[in-house]
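Enquirer: kindly generate the corresponding structure for this input.
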Amino acid sequence: MLALLTGCPRSGTQLLTRLCNTHPEVRITMEFGSLRTLWMPPKFLALHQIHAFWSRKFPIIHDGHGDWRSRRAWLSSYKFLLRFLWALRRFRYQDVGPRQLESVYRDVTGCKIVGDKLPAYVLSLEQYVLIENLKVVVIHRHPAAVIRSYLELVQGNWRRIPTLNRFNNEVEVAKLWAQSVGILRRHWESVLPISYERLCEDPVGECRKLGEWFDIEPEGFDLSCVQAPKPLPRFSDEVLGQIREVVHEECSFLGYELD
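Expert: I've put the predicted structure just below:
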């Protein structure tokens, strides 16, 4: 079964991926971008995946336990890439669609549920929900927490990424959140929505949903990677008013309150 994990950046996609990878029947790559190149020739896919691998500052594969940036995780990622490219050779005379991609992933990992996590997938959700047998999971999180986390990275590790320069204030990040949630709303019945807050407060219940969605035993998930969320940040009245104007409709839909 091919799976896609996504959500607005800083909504908990990384936590969701790590949790999924603790299950013995699941292996999800971390922002490998493999679902961006569906129905492309294998040579194009191979070049794209090599570039995606070397452009990342973190491993693309991890079993969900321990330090996900460890040397062991990097070694596993190198091995995964080489085996992925080798398995791709079987389809060198045809375009690589969902069925072929799933076959490559399963050859490499030996897992029942395979796929990729990438926040950017949410912007193309209308295309992915049309793919037969593709299981899409979208995680959402309170906009205040997303805004805080996003700005911390834009002002820190992401400050040298030119494409993110415009997301340098609360309102711009709020617009990105509203856009992502708006897309999720339109396809709510076609995906599995996961609440970051509920995942942290009731991981057993949310893992039960994941188990049903993927048709696997929910007891296989290791909940030790799930921790309590940080308290929500507070904004000035002026900034809060600007944020509320952008996100009020989506907040109402998801049941979030802005104080």
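Enquirer: C-alpha from now on. contacts and neighbour counts both.
Expert: OK.
Enquirer: please enumerate the strands of the stretch 101-250 of the chain.
Expert: With strands called from DSSP state E, counting those that start in this stretch, the stretch 101-250 of the chain shows them at 113-117, 134-140, 192-195.
Enquirer: to compare with the earlier structure, here is another sequence to fold:
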Amino acid sequence: MHLIISGHQRSGTTLLRRLCDGHPQMKVANEFGCFADMGLTVRQAWAARWAQWRLVNGRWAFDSQFATDPRRHWHNFWFTLRYGWHLAQMAHGPVTVEAVAGALEMLWPETAVVGDKLPQYMPLLPQLSKNKESHIVVIYRDCRDVTSSFLEKVRTVWRTREWAKEVDTAEKIAANWVNHIVLMEKLADDIHIIQYEQLVQEPEHVLNGLASWLDVDPAGFKPQTIKMDSLGKHRKGLTEAELAEVTAVAGPTMRRLGYK
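Expert: So this is what the prediction gives:
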């Protein structure tokens, strides 16, 4: 079984991936991006993953067992090399979801659930969800907290990214968030949806539901590792003007989702 985790940036995808990857029956790569290669040739898919390896450059580990290893760059290199080798064995023609999942299964044999987490999978979900073997989880969060956290990043570590100017105001981020929610709701019948606030406040309930959906042992999750200190951070992170921009753009959608 393969798992795809996505959601708007700063919505809790990292927390959800960590919880899933920490389950003894699951291994979930960290923003490797392999499910974005559908329809490419194997050579093109290899090139795309090598580009991701160069971009990441050891800032995080594709495989979390090397997350604290100072040689993450080289572990990512071998991870990418091994994945490419397995993909070449699995793909017969254009790359498919099944080929990607098969390559991950060969990387992590005897693991019930394998997958990858990447916020940028969101626009690809209509295509990915057509595969009935795909188990897709989307996590969403209060637009105000998303905007606050996103602005902090885009003004610091993300400021040199090519796409930064497209989402460098509260209004732009809120509009992007609304688009993600609309897409999530359209796919609701084919995916599993988790609210970040509920995950943090009622972790056992949410994780039991996820375990049932994935057919894994709920006892394998570690809800005690979840912290609640990230709720409501927009109160300090957004100005009154920025909060007004978010409310003007995303207010109706937020109210529909139960955010006051």
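Enquirer: returning to what we had before: closest one to I147 of the first structure among the strands of the stretch 101-250 of the first structure?
Expert: Among those, strand 134-140 comes nearest to I147 of the first structure, with 12.6 Å by CA to CA.
Enquirer: the closest one against the second structure, how far on average?
Expert: Between strand 134-140 of the first structure and the aligned residues of the second structure, the post-superposition mean distance stands at 0.3 Å (mean CA distance after the TM-score superposition for the first structure).
Enquirer: quick revisit: any chance of the strands of the stretch 101-250 of the first structure in JSON lines, plus distance to W158 of the first structure?
Expert: Shown next, in JSON lines, are the strands of the stretch 101-250 of the first structure (distance: least, CA to CA, whole Å):
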{"stretch": "strand 113-117", "distance to W158 of the first structure": "19"}
{"stretch": "strand 134-140", "distance to W158 of the first structure": "21"}
{"stretch": "strand 192-195", "distance to W158 of the first structure": "25"}
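Enquirer: please identify the deepest-packed of the ones you listed.
Expert: Neighbour counts (mean count of other CA atoms under 10 Å) averaged over each of the strands of the stretch 101-250 of the first structure peak at strand 113-117, with a mean of 25.
Enquirer: helices or strands up against it?
Expert: Applying 3 or more CA pairs under 8 Å, 6 or more residues apart in numbering; DSSP states H and E, one finds that strand 113-117 of the first structure contacts strand 2-6, helix 13-21, strand 26-30, helix 98-109.
Enquirer: so which of these is the most packed in?
Expert: Most buried of those by mean neighbour count (mean count of other CA under 10 Å) is strand 26-30; its value is a mean of 26.
Enquirer: returning to what we had before: figure out which of the strands of the stretch 101-250 of the first structure is closest to K209 of the first structure.
Expert: K209 of the first structure lies closest, by CA to CA, to one member of these: strand 192-195, at 8.2 Å.
Enquirer: quick one: average offset of that closest one versus the second structure, please.
Expert: Relative to the second structure, strand 192-195 of the first structure is 0.8 Å off (mean CA distance after the TM-score superposition for the first structure).
Enquirer: how far away is N131 of the second structure from W177 of the second structure?
Expert: Distance, N131 of the second structure to W177 of the second structure, by CA to CA, to the nearest Å: 25 Å.
Enquirer: for R161 of the second structure, that is, sorry about that
Expert: Per CA to CA, R161 of the second structure is found 19 Å from W177 of the second structure.
Enquirer: ok, which stretches of the first structure are helices?
Expert: 13-21, 42-55, 71-88, 98-109, 125-128, 143-154, 170-186, 196-201, 203-214, 237-254 (DSSP state H).
Enquirer: format these as JSON lines; extra columns: distance to A228 of the first structure.
Expert: Putting the helices of the first structure into JSON lines (distance: least, CA to CA, whole Å) gives the following:
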{"stretch": "helix 13-21", "distance to A228 of the first structure": "12"}
{"stretch": "helix 42-55", "distance to A228 of the first structure": "31"}
{"stretch": "helix 71-88", "distance to A228 of the first structure": "25"}
{"stretch": "helix 98-109", "distance to A228 of the first structure": "31"}
{"stretch": "helix 125-128", "distance to A228 of the first structure": "29"}
{"stretch": "helix 143-154", "distance to A228 of the first structure": "13"}
{"stretch": "helix 170-186", "distance to A228 of the first structure": "22"}
{"stretch": "helix 196-201", "distance to A228 of the first structure": "5"}
{"stretch": "helix 203-214", "distance to A228 of the first structure": "10"}
{"stretch": "helix 237-254", "distance to A228 of the first structure": "20"}
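Enquirer: ranking those by burial, who's on top?
Expert: Among the helices of the first structure, highest average neighbours (mean count of other CA under 10 Å) belong to helix 13-21, with a mean of 23.
Enquirer: counting contacts, what elements does that helix pack onto?
Expert: Counting by 3+ CA pairs under 8 Å, 6+ apart, helix 13-21 of the first structure packs on strand 2-6, strand 26-30, strand 113-117.
Enquirer: would you confirm that M254 of the second structure contacts K260?
Expert: Yes - M254 of the second structure lies in contact with K260 (CA atoms under 8 Å); the separation is 7.3 Å.
Enquirer: not counting residues beside it along the chain, what's closest to the aligned residue in the first structure for D142 of the second structure?
Expert: Under the alignment defined by TM-score structural alignment, D142 of the second structure corresponds to H142 in the first structure. Spatial nearest neighbour of H142 of the first structure, chain neighbours left out: Y256 (6.4 Å); criterion: CA to CA, 6 or more residues apart in numbering.
Enquirer: distance of that neighbour from H140 of the first structure?
Expert: Distance from Y256 of the first structure to H140 of the first structure, by CA to CA: 11 Å.
Enquirer: ok, now L223 of the first structure?
Expert: Distance of L223 of the first structure to H140 of the first structure, given as CA to CA: 19 Å.
Enquirer: what do you get for Y93 of the first structure?
Expert: Between Y93 of the first structure and H140 of the first structure the computed distance is 39 Å (CA to CA).
Enquirer: next: H48 of the first structure.
Expert: H48 of the first structure is 28 Å from H140 of the first structure, by CA to CA.
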